[in-house]
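Trainee: fold the following and give me the result.
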Amino acid sequence: MSGTLRKRARRNLDEPEEAKTEEMPTVEPFDIDNPSSDVEIYAKEVLASLIADNLPPTPNNFSLYFDRLLEDKSENLRRQIHSMLELEESNDDENTIALEQNLKQGFLSIKSILGVTANLYKNMALMNKILEKRKDELSASPDAKEALSVIGVLEGDVSKLNSILKTQSSKMKDIYDETATIVKTVENETIFDNKFGVYNKRYLLTKIEQEISLISEFKHKSSLMMIELDGTLKKSVKNEKAIVLMTRTIARLLLKTSRRSDIVSHYGGGVFSMLLKHTDLDNAKRAAIRLSELVSNSNFFLADREIQLKISIGITNIDSNYSVEEIVVSALDGIQKAYEDKKTDYAVSLR
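Mentor: The predicted structure is shown next:
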């Protein structure tokens, strides 16, 4: 989009009122029928697709279609648009996640301070015992009266300091308990899973519920995928730390293969989910195949053993006639079907 701005004329205060005019800036409007760049042509195509699917061209719907249709475009156009998106990226959810992480880090710092204070208190108690021991040793010598007197004074000072420290430590523990309560309250409202770096179960269920309402209103199609490290692979590894590391690798690959409009979250117990908005079952299958290939090409090293990663994926459609729980259970059933079917890594499960 191009446009020319003219220099604003300086107003002459000595001129009569009717002569006091200034030239307004002019901007050349975007001609939707004659787009001048690849990006504008693509934007027009996105808008046309929304209208063809009888969806209102709201910012949210436009963003969803913008991401979805981009998958079938040339590598050059995708690269061009992604570079533009990176420059203007501003996500409220990301800001919320950063706030949650900072809050939890602050809580950990307070916990560390409490630990250091507790150790200091223990050391002061130990010092008291040492002083008492030295006093007993000196009392056995008849020439140590003056030393005993000094130690007695020192013992009294240490005792006072110890009492003050004990009081302060108690107050700090109270502050810690209050902070823990606040953090627990915040955690009940969080949207981020710190362990795996994706959204959490609470956020997922909220988004599925919202999507059900949107589907009921606009009649589009969306899908849900549940993803888990393959059961056979987990049984063969038998190393809890290694399984956690492999699961984190799966989380990173999910983020890598997802679109901006997809919701990647940790459902719990190492099971991940991907909410695919405006995506029917056929396109969800395509996404599952891409993800499966990406994972299978990622090897994991455990000591001198090389392990090929493998996942099981359950896919279901989001139907406004069913509850959030029924939809989630259906996708989880798909994981079990995929695990039992050795020919493929994914299975579709419908109610």
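
Trainee: going forward, measure contacts between C-alpha atoms and count neighbours the same way
Mentor: Fine.

Trainee: residue nearest the centroid of the protein?
Mentor: Centrality entry for the chain: nearest residue to the mean C-alpha point is Val198, 3.6 Å, by C-alpha atoms, centre = their mean.

Trainee: show me the contacts for that residue.
Mentor: Remark: with contacts taken as C-alpha atoms under 8 Å, 6 or more residues apart in numbering, Val198 is in contact with 192, 251, 255, 264-266.

Trainee: neighbour count and distance to Asn54 for the residues you listed - can I get that in a markdown table?
Mentor: What follows is those, written out as a markdown table (neighbours: other C-alpha atoms under 10 Å; distance: C-alpha to C-alpha, whole Å):
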| residue | neighbour count | distance to Asn54 |
| --- | --- | --- |
| Phe192 | 24 | 34 |
| Ala251 | 23 | 35 |
| Leu255 | 17 | 30 |
| Val264 | 26 | 27 |
| Ser265 | 28 | 30 |
| His266 | 26 | 33 |
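
Trainee: structure for this one too, so we can compare:
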Amino acid sequence: MAGSLRSRNRRDVNATNEPIVAALDMDEPTSDLEIYSKEVLSALISDNLPPTPNNFSLYFDRLLEDKSENLRKQIQSMLELEESNDDENTIMLEQSLKKGFGSVKSILSVTANLYKNMALMTKILDKRKKELQANTEIQAAASIAASLEGDVSKLNSILKKQSLQMKTLYDETAKIVKNVENETIFDNKFGVYNKRYLMTKIEQEVELITEFKHKSSLIMIELSRELKDSVSNEKAITLMTRTIARLLLKTSRRSDTVAHYGNGVFAMLLKHTDIPSALKASERLCELVSNSNFFLADREIQLKISIGITDIATLYTVEEIVVSAMDGIEKAYSDKKIDFAVSLRQRSAQNTEKE
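Mentor: Predicted structure coming up:
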């Protein structure tokens, strides 16, 4: 399999016009992917980072951004053939579990309605029985009605007992689902990771930065408040916010973490990305969003976002890092000429670290 994949991608390397880093003594590479992998490994060694699978993956994505579109497409197509993500499998499991719980809830609702209808039927039979008893000429029919009432009452009693049993099972299932939700990593509403997962990833990144001294950044993104105020339609705002989430996923690297922090505010954890690179990423994201129009009835709306930027400073807690990025959003709003800004707290942290 590896041999066939190699032969399919063997071609003139110079056709891509990509710089080749020959810092490692290996056999002569036979494909663009091998050449690029050697370059990634050389970059890791040059930056004094251990060539672990995680670091290699991060640099693999990071360096690929500067390559030609032709090479990016070629490598991405190969990656798609072997991509297997444990987080994605977990997300699918979460979605299946919630869907199954929704089905159980629907069954309980149908059963409750059936019980109500049986109770109504019992009342109707009781009424008709009294009407028959008032007529002395049809005592036989009244006797049959009384017998039928007894049968319905027994059935109603059984159904009530089973309904209570089902409700108990439902309550137990609800507790299980609630416990699972406390451990979930996915936000169903916007199709990205949730706040819990984001905070965990930031905490892990702080530990990695403490160990390896590299730079990473966090950006917080929200739909422009001015735009939301001008629309005022909650359904339309939700649809626009979902559009922003899709665009964030579209522009992110595999090593980035895109999450919904809450109240329509999103976050992107940019690993091995310093502030200047985070600024460039924010600029590209703002351009991408501004070129995406949203149609509301006969009205065309140009989407707009505001972004706050901070670095992952080991001096602060995870919560303080998030607040720092949120302060960057407020700074962007304070200057009508910009859509993204670096947090003032981030600069303060840099000065403290230097001291």
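
Trainee: sorry, back to before: nearest to Ser236 of the first structure, of the contacts of Val198 of the first structure?
Mentor: Relative to Ser236 of the first structure, the closest of the contacts of Val198 of the first structure is Ala251; by C-alpha to C-alpha it sits at 20.5 Å.

Trainee: mind checking what that closest one lines up with in the second structure?
Mentor: Ala251 of the first structure is assigned Ala245 in the second structure as its aligned equivalent, the criterion being TM-score structural alignment.

Trainee: ok, that match touching Lys189?
Mentor: No. With contact defined as C-alpha atoms under 8 Å, Ala245 of the second structure does not count as touching Lys189 (10.0 Å).

Trainee: before we move on, the earlier item: measure the match of Ala251 of the first structure to Ala325 of the second structure for me?
Mentor: Ala245 of the second structure sits 18 Å away from Ala325 of the second structure when distances are taken as C-alpha to C-alpha, to the nearest Å.

Trainee: any idea what Ala43 of the first structure aligns with in the second structure?
Mentor: Under the alignment (TM-score structural alignment), Ala43 of the first structure maps onto Ser37 of the second structure.

Trainee: give me the mean distance between the helix or strand hosting its match and the first structure.
Mentor: If you go by DSSP states H and E, Ser37 of the second structure is part of helix 32-46. With mean C-alpha distance after the TM-score superposition for the first structure, helix 32-46 of the second structure departs from the first structure by a mean of 0.5 Å once superposed.

Trainee: excluding chain neighbours, give the residue nearest to Phe266 of the second structure in space.
Mentor: By the measure of C-alpha to C-alpha, 6 or more residues apart in numbering, the closest residue to Phe266 of the second structure outside its immediate chain neighbours is His260, 4.4 Å from it.

Trainee: quick check: the one you found touching Tyr193?
Mentor: Yes. Using C-alpha under 8 Å, His260 of the second structure is in contact with Tyr193, at 6.2 Å.

Trainee: quickly list what's touching both of the two.
Mentor: Shared contacts of His260 of the second structure and Tyr193, defined by C-alpha under 8 Å, 6+ apart, comprise Asp187.

Trainee: would you list every one of the strands in the stretch 201-350 of the first structure?
Mentor: Secondary structure of the stretch 201-350 of the first structure by DSSP state E, counting those that start in this stretch: the strands cover 223-229, 263-268, 271-276, 299-302, 305-308, 311-317, 346-348.

Trainee: can you redo those strands as CSV with distance to Ile110 of the first structure?
Mentor: Supplementary listing: those in CSV, determined by distance: least, C-alpha to C-alpha, whole Å:
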stretch, distance to Ile110 of the first structure
strand 223-229, 35
strand 263-268, 28
strand 271-276, 32
strand 299-302, 36
strand 305-308, 40
strand 311-317, 39
strand 346-348, 45
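
Trainee: could you point out which of those sits nearest Ile32 of the first structure?
Mentor: Nearest of the strands of the stretch 201-350 of the first structure (C-alpha to C-alpha): strand 271-276, 29.4 Å.

Trainee: residues in the second structure matched by the closest one, start to end?
Mentor: Residues 265-270 of the second structure are the counterpart of strand 271-276 of the first structure, counting by TM-score structural alignment.

Trainee: what's the average distance of that stretch to the first structure?
Mentor: Overall, stretch 265-270 of the second structure averages 0.3 Å from its counterpart (mean C-alpha distance after the TM-score superposition for the first structure).

Trainee: hmm, who's touching that stretch?
Mentor: Taking contacts as C-alpha under 8 Å, 6+ apart, the residues outside stretch 265-270 of the second structure that touch it are 198, 202, 216-223, 245, 255-261, 278.

Trainee: in the first structure, which helix is the longest?
Mentor: What stands out as the longest helix in the first structure, according to DSSP state H, is helix 92-139.
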